Structures are given as C-alpha cells and as structure tokens.
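S.K.: quick one, what's the 3D model for this:
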Amino acid sequence: MLWKLVAQRLALGLVLLLAISAIIFAGTQILPGDVAQTILGQSATPEAVANLRHDLGLDQPAIYRYLQWLGGILHGDLGRSLANRQDIAQLVGGRLANTLFLAAVAAVIAVPLSVFLGLIAARHPNGLVDRVISILSLGAISLPEFFVGYLLMMAFAVKLDWFSSISNVHAGMSLGQRLSAVVLPCATLILAVLAHMMRMTRAAILNVLSSSYVETAELKGLAPFEIIVRHALPNAIAPIVNVVMLNLAYLVVGVVVVEVIFVYPGLGQLMVDHVAKRDVPVVQICGLIFAATYIGLNTFADIVSIVANPRLRHPK
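M.R.: Presented below is the predicted three-dimensional model:
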C-alpha cells in the first residue's frame, strides 16, 4: 500500500512536469516579436530573416518543435543559446550551482531557526514572546522581497559599508569569500521564508497540544518543553515538513528577484538576461529547471507525509 501511494505521487509529479513543459514552451512561442528578426536586427532583409528562421527550425509546426525539444531534453541535449551559440548545459550548469548554493545557505539558517521560534511561540501561546514573534513575522511577510533587499542594501552596504551591494561570486573564491558575498541576498531570502515556516510550525504544535495524549503527559508531570519536543513535535512533523519543503522550493524558484537586485550570477539572473535578449531556448530550460525543482520538492513532501502519517496511508 505504501509503495503504491509513493509510486502514484511520483507518477503524478512526472505528469505535472510534462504539462508544465508544454505550458512553458507554448508561453515562449506566443511572445510578441520574431526571434530571427531580433537576432539579425531591424536592418536585416526578409530573405536573411527567412533563412535564419529555417536554420533555427522556426518554420516548423509548433507541435513538432515541442516534441523535438522534449526529446532532446530526455536525451540530455538542452540545445544551444541563440545569443552566443553556446551549449545551454554548460551555460546553465555554473549558474544553477550558484543558485543552489545561495538557497542552501539560506535554508541551513532559516529551517532550524523557524522551527525553534515556532516551538518557543507554542510554548508560550498568547504570551509576550508569542506576540512579539507574531508581530515581527507578520511584518516580515508583509514586506516584498525587493523592498527588504533594498533596505538591507541601504543599511549594510551603503550606510555601514559592511558588505558589498553586488554579490559577485566566481569559481576561484574560497568558501568564506562566497559566504561573505551572499550575506545580503541570503538574509533577504531568510526573512522572506522564516515567518511563514515559523507560524505554521507554531500552528501545528498548538493543534497537537490539544490532544488527549498530551494531557496524559502533563498529568505525569513532564516539563512543558519536554512534552512539546518528545510528544507534540513528532506528531506534527508531517505538516511542518510540507511547509518546509514548500519554502525550500520557494528559495530556489523565488531567487529570481533577489538575484537581480544583488546582481548575483545565478540561474534567475541568467533567465532575466536572456529574456531581454529574447533567447528562447535558454529561457525555456531555466523555466523547466525551476518547475522541476518546485514539483520535485513538493512530491518529496507528499511522500514524507505519507510515510510519517499512517492516516494518509489508510484514509478509511
């Protein structure tokens, strides 16, 4: 039964990814303008534009081009950039590593901190600590990422001059130099996801604390924090994992704005640059990677919930 449910979730994730790939391809095809005309410039002759469209395969039916594009991806061929004819796999590889590094650093800090703050808030419901954490979290949720990023840049890069406003990383940097370069974008991402994860952790713990077995533990004389850690947290792990995975997916997918603000050489910045160049193959691959990451982490969260919660395995 368990393996059947896991297989169903994996199959559903693959079907959803296939549907998203079709949407991404269709969305890039209906964009206004002509790719060949953009590459050659406005002074190009109609014959030159037609020849380039033929070389790029743009004169083929859309469904044929989609199947050809999808078949290439399944065989590991991501195609070539229209802007510089560089292999897209090589172009995306380094940028994807930079994006994953930024998201990983933010996750390593945000996930334990959010769970800890959620436990503290649940330990003192409606108390001073809970109210302070709730007010600060609501304020963090209300502020958009770009505004938080510019505030941090103004405070720590312009006024205090502690960090650089441009988060430039390259292959020759040490780990310490990389960490120093990503402090501001990492702080922006942490503030963006911390409040949501903390509030959901608090809600899940408080929901479990109302159960009868928790009352039994209280009657046995166990300390309140011990009850939360030993009894409430394990039973609330499924919704917490779901929220954590959703926010981890957001850390990878939602870095586009943050990377643009801090000129961070990640996948989001690459996609924005090539949107401006109307480099459709690169934009398609970047969008597909973001979609695959989001769907993959959500599928993983579903599987963890099924494994951790017997009620999901036996809904009847």
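S.K.: use CA for all of it now, contacts and neighbours both
M.R.: Noted.
S.K.: packing partners for the longest helix anywhere in the chain?
M.R.: Within the chain, and with DSSP state H defining each element, the longest helix by residue count is helix 88-123. Where contact means 3 or more Cα pairs under 8 Å, 6 or more residues apart in numbering; DSSP states H and E, helix 88-123 is packed against helix 128-142, helix 183-209, helix 237-253, helix 267-276.
S.K.: got the contact list for residue 245?
M.R.: Neighbouring residues of residue 245 by Cα atoms under 8 Å, 6 or more residues apart in numbering: 297, 298, 300, 301.
S.K.: what about stretch 26-34, distance to the chain center?
M.R.: 25 Å (Cα atoms, centre = their mean, to the nearest Å).
S.K.: need the distance between the two termini of it.
M.R.: 15 Å (Cα to Cα, to the nearest Å).
S.K.: quick one: buried residues of it?
M.R.: Neighbour-count burial for stretch 26-34, with 16 or more other Cα atoms under 10 Å as criterion, is recorded at residue 28.
S.K.: do stretch 66-79 as well
M.R.: Judged by neighbour count using 16+ other Cα under 10 Å, the buried positions of stretch 66-79 are 69, 70, 78, 79.
S.K.: got a list of contacts for it?
M.R.: Here stretch 66-79 has contacts from 22, 25, 87, 88, 89, 281, 285, using Cα under 8 Å, 6+ apart.
S.K.: for the comparison step, fold the sequence that follows:
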Amino acid sequence: MSAILTMIGQRLALGLLTLWVVTMIIFLAVELLPGDFAQALLGQSATDETVNAIRQNLGLDKPAVERYFIWLGDVLQGDFGRSLASERQISELVGPRVYNTLFLAAYAACIAVPIALTLGILAALYRNSAYDRGVNVGALAAISSPEFFAAYILVYFFAVQNAWFPSIARLNETTTFTDRLYMLFLPAVTLTLVTMAHMMRMTRAAIINLMASPYIEMARLKGIPRGRIIVRHALPNALSPIINVVAINLAYLIVGVVVVEVVFAYPGLGQLFVDSVVKRDMPVVQASALVFAVTYILMNLSADILSILSNPRLLHPR
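M.R.: Predicted structure coming up:
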C-alpha cells in the first residue's frame, strides 16, 4: 500500500507542476497577442493620455513577469479579477457557465459510456463477425467527423426536417431539469458520437488482447461460456486501459465542448471563452483557459490513479 501511496503522491506532484507550467503558457500566450489591450478597449479615437491612464489602471504598465506573479497570486486566492467588457467579477461570470458545461458533459457521458462499453464488449464477443465490422465502420466514421459537421447533420434531420428537438439551447433560471434534458439532447448526442467511438474501440482491443492469455484458455477448456469469460474474467483485467480512455474522453467532453456550445448557442464556458476572445476581454479568456486546463489535468490524474488502483500487479507489488 505504501508503494501505491507513493505513486499517487508522485502523480499529484506532477499534476501541480504541470498546472504551474500551464499558467505560464496561458499568460505568455495572452501576452504575445498583437495589439494594445488598452487601445482596443477604448477604440481608435482615444487619446494617448487616456490610453496611458487605462494601462496604469489595469496594471499593464508593469513588467510582464511582475504582472504574472500578481495574477497567479490572485488566482491562488480565488480572485480572477474583473471583466473588461462588463466590469463584473469574473467568478460571477464563470461560475454558472462552468455548471452548464459540466451538466452537458455529464449528460453526454451518461449516454456515451454505457453504450460504448456495451458495443465494445459485444464487438469482442462476436469478433470478425458482420456486427463487429459494422460497429468498427461506424466508429471510424464517427471519429472522422468533426463536431460541427455532426452537429449540423443532427440539427438538419431532427430540428429542421423534423421539429423534434430545438436547434438552440435556450436556458434561463426557470428551466426545469426535464426541459434542460430535452433542449440539450442534440448537443449531448453530438458529443456522444464524437467520444463513444474511442471508448468502444479501446474496450474491444483490451478484451481481445486478454483473450489470448493462458488463464482465458484454461477457462475455455473448462467449458465456461464465452460471454461469461469476457464479462467475469477478461473485463476486470482490462479495466486499466478502459478507465484511462474513458477518463480522457470525459475530460474531452468538458474541454472540447467549445465548438458544440457555439453551434447550439449554449451558455457554457466554451461560449463565454469564444465571446471573450471576440471582445478581447483577456482576463476572462485567461480565467476560462485556466478552468479548462485544471479540469483536463484533474481528469488525467484521476485516470492515472484509477488505472493504478485497478491493476492487481500494482496493488500487490512483488
């Protein structure tokens, strides 16, 4: 158990180091953007005195290194600053948007994960059959299709040709849970089509790889049904790679929703990120990018730790 705790501690330390590097990359990327933020905020007709006053007010007259550590210190205290466009606290803007994005990601995950695992297990059970080939062709087609293409196809068939679901996710404070599920069905299905294929193919590959193991051959010689061999013996030992790919795809569901949120005009963090880029509201852009980075790093750390805990060779080191 001490070895497992040491490995978990190493992963957490590596995650914190990665997050620190990501904060520097985010700040540097914003710093390298062309143009003067103060000039863009005031417009071309602003005088030099007004621009200099705004730069001093925003702290843009300080060296970049000093501004980075000031920003990092504020973030560590939970203060993301104020929006340049709306003058509101960024935490007030980001909080509801993060909830909306997490809701959409969880909705898509509840659809994608069970279907992907079921299709992957069946594909391994009926390997090289017509079903297996059909599922693989469908998975490759889903992987090859970008999110916006799949979204527009779903909108065309299920919102334009057949008005079964709304093409725009309009939400407000009075939206009930069932209404939210109804309005987010097409965005959730879009994310499901994009992520389900990876999980299904990994499940299939992991189980097929284990089917050649000696203990599986022994189970076959004992006359155990093929379905039971896969579910009771192969699947538990294939959990490590499956958990890894599921967690990575869940991270993608949260981080990669930008295109889907823009297509369906969904008020999530991705939509806020795009709107802030258009308005050159750089503090909001930095905060949104940081939230995405933290989410992705946490999901990858969770995948790593769960893979370690689900691997018997690591649970019982020799």
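S.K.: rewinding a little: which single one of the contacts of stretch 66-79 of structure 1 is nearest to residue 306 of structure 1?
M.R.: Closest approach between those and residue 306 of structure 1, by Cα to Cα: residue 22, at 29.2 Å.
S.K.: what helix or strand is that closest one on?
M.R.: Using DSSP states H and E, residue 22 of structure 1 sits within helix 2-29.
S.K.: what's the next secondary structure element after that helix?
M.R.: Following helix 2-29 of structure 1 in sequence, per DSSP H and E, is helix 35-40.
S.K.: what does the helix or strand just after that following helix correspond to over in structure 2?
M.R.: Following helix 35-40 of structure 1 in sequence order, the next helix or strand is helix 46-56 (DSSP H and E). Counting by TM-score structural alignment, helix 46-56 of structure 1 lines up with residues 48-58 of structure 2.
S.K.: next, count neighbours for the nearest residue to residue 44 of structure 1 once chain neighbours are set aside.
M.R.: What sits nearest to residue 44 of structure 1 in space, not counting adjacent residues and going by Cα to Cα, 6 or more residues apart in numbering, is residue 37, at 7.2 Å. Neighbours of residue 37 of structure 1 under the rule other Cα atoms under 10 Å: 18.
S.K.: need the counterpart of residue 118 of structure 2 in structure 1.
M.R.: With TM-score structural alignment as the criterion, residue 118 of structure 2 lines up with residue 116 in structure 1.
S.K.: got a list of what its match touches?
M.R.: Residue 116 of structure 1 neighbours (Cα under 8 Å, 6+ apart): residue 198.
S.K.: for it, give its distance to residue 304 of structure 1.
M.R.: Taking Cα to Cα, one finds residue 116 of structure 1 at 21 Å from residue 304 of structure 1.
S.K.: and residue 103 of structure 1, by the same measure?
M.R.: Distance, residue 103 of structure 1 to residue 304 of structure 1, by Cα to Cα: 21 Å.
S.K.: between the two, which has more neighbouring residues?
M.R.: Each of residue 103 of structure 1 and residue 304 has its neighbours counted (other Cα under 10 Å); residue 103 has more, 23 against 17.
S.K.: counterpart of that one in structure 2?
M.R.: In structure 2, the residue paired with residue 103 of structure 1 is residue 105, using TM-score structural alignment.
S.K.: is its match in contact with residue 187, as I believe?
M.R.: No. Contact criterion Cα atoms under 8 Å: residue 105 of structure 2 and residue 187 do not qualify, at 9.5 Å.
S.K.: per the alignment, name the residue of structure 2 opposite residue 194 of structure 1.
M.R.: Counting by TM-score structural alignment, residue 194 of structure 1 corresponds to residue 196 in structure 2.
S.K.: who's in contact with the closest residue to residue 122 of structure 1 other than its chain neighbours?
M.R.: The shortest distance from residue 122 of structure 1 to any non-neighbouring residue, by Cα to Cα, 6+ apart, is to residue 202 (5.2 Å). Applying Cα under 8 Å, 6+ apart to residue 202 of structure 1 gives the contacts 118, 119, 121, 122.
S.K.: rewinding a little: average distance between the match of helix 46-56 of structure 1 and structure 1?
M.R.: Aligned to structure 1 and superposed, stretch 48-58 of structure 2 gives a mean residue distance of 0.4 Å (mean Cα distance after the TM-score superposition for structure 1).
S.K.: which residue range of structure 2 does stretch 157-170 of structure 1 align onto?
M.R.: With TM-score structural alignment as the criterion, stretch 157-170 of structure 1 aligns to 159-172.
S.K.: re earlier: can you say which of the contacts of residue 245 of structure 1 are buried?
M.R.: Using 16+ other Cα under 10 Å, the buried ones in the contacts of residue 245 of structure 1 are 297, 298, 300, 301.
S.K.: aligned to the third one, what sits in structure 2?
M.R.: So the one you mean is residue 300 of structure 1. So residue 300 of structure 1 corresponds to residue 302, using TM-score structural alignment.
S.K.: follow-up on the earlier one: mind checking which of the contacts of residue 245 of structure 1 land in helices?
M.R.: Using DSSP H, these in helices are 297, 298, 300, 301.
S.K.: what's the burial count for the residue lying closest to residue 107 of structure 1 once chain neighbours are set aside?
M.R.: Once flanking residues are discounted, residue 107 of structure 1 sits nearest to residue 248: 6.7 Å by Cα to Cα, 6+ apart. When neighbours are defined as other Cα under 10 Å, residue 248 of structure 1 has 23 of them.
S.K.: check residue 154 of structure 2 too.
M.R.: Using other Cα under 10 Å, the number of residues around residue 154 of structure 2 comes to 19.
S.K.: what's the closest non-adjacent residue to it?
M.R.: residue 186 (6.8 Å).
S.K.: just residue 238 of structure 2 next, same as before
M.R.: residue 206 (5.6 Å).
S.K.: wait, the one you found touches residue 243, no?
M.R.: No. Look at residue 206 of structure 2 against residue 243 with Cα under 8 Å: they stay out of range, at 11.0 Å.
S.K.: any idea what residue 230 of structure 1 aligns with in structure 2?
M.R.: In structure 2, residue 230 of structure 1 lands on residue 232 (TM-score structural alignment).
S.K.: how many neighbours does its match have?
M.R.: Residue 232 of structure 2 - counted by other Cα under 10 Å - has 11 other residues nearby.
S.K.: repeat for residue 307 of structure 2
M.R.: So residue 307 of structure 2, with other Cα under 10 Å, has 20 neighbours.
S.K.: how close does the equivalent of residue 33 of structure 1 over in structure 2 sit to residue 119 of structure 2?
M.R.: For residue 33 of structure 1, the aligned position in structure 2 is occupied by residue 35, per TM-score structural alignment. Residue 35 of structure 2 is 51 Å from residue 119 of structure 2, where distance means Cα to Cα.
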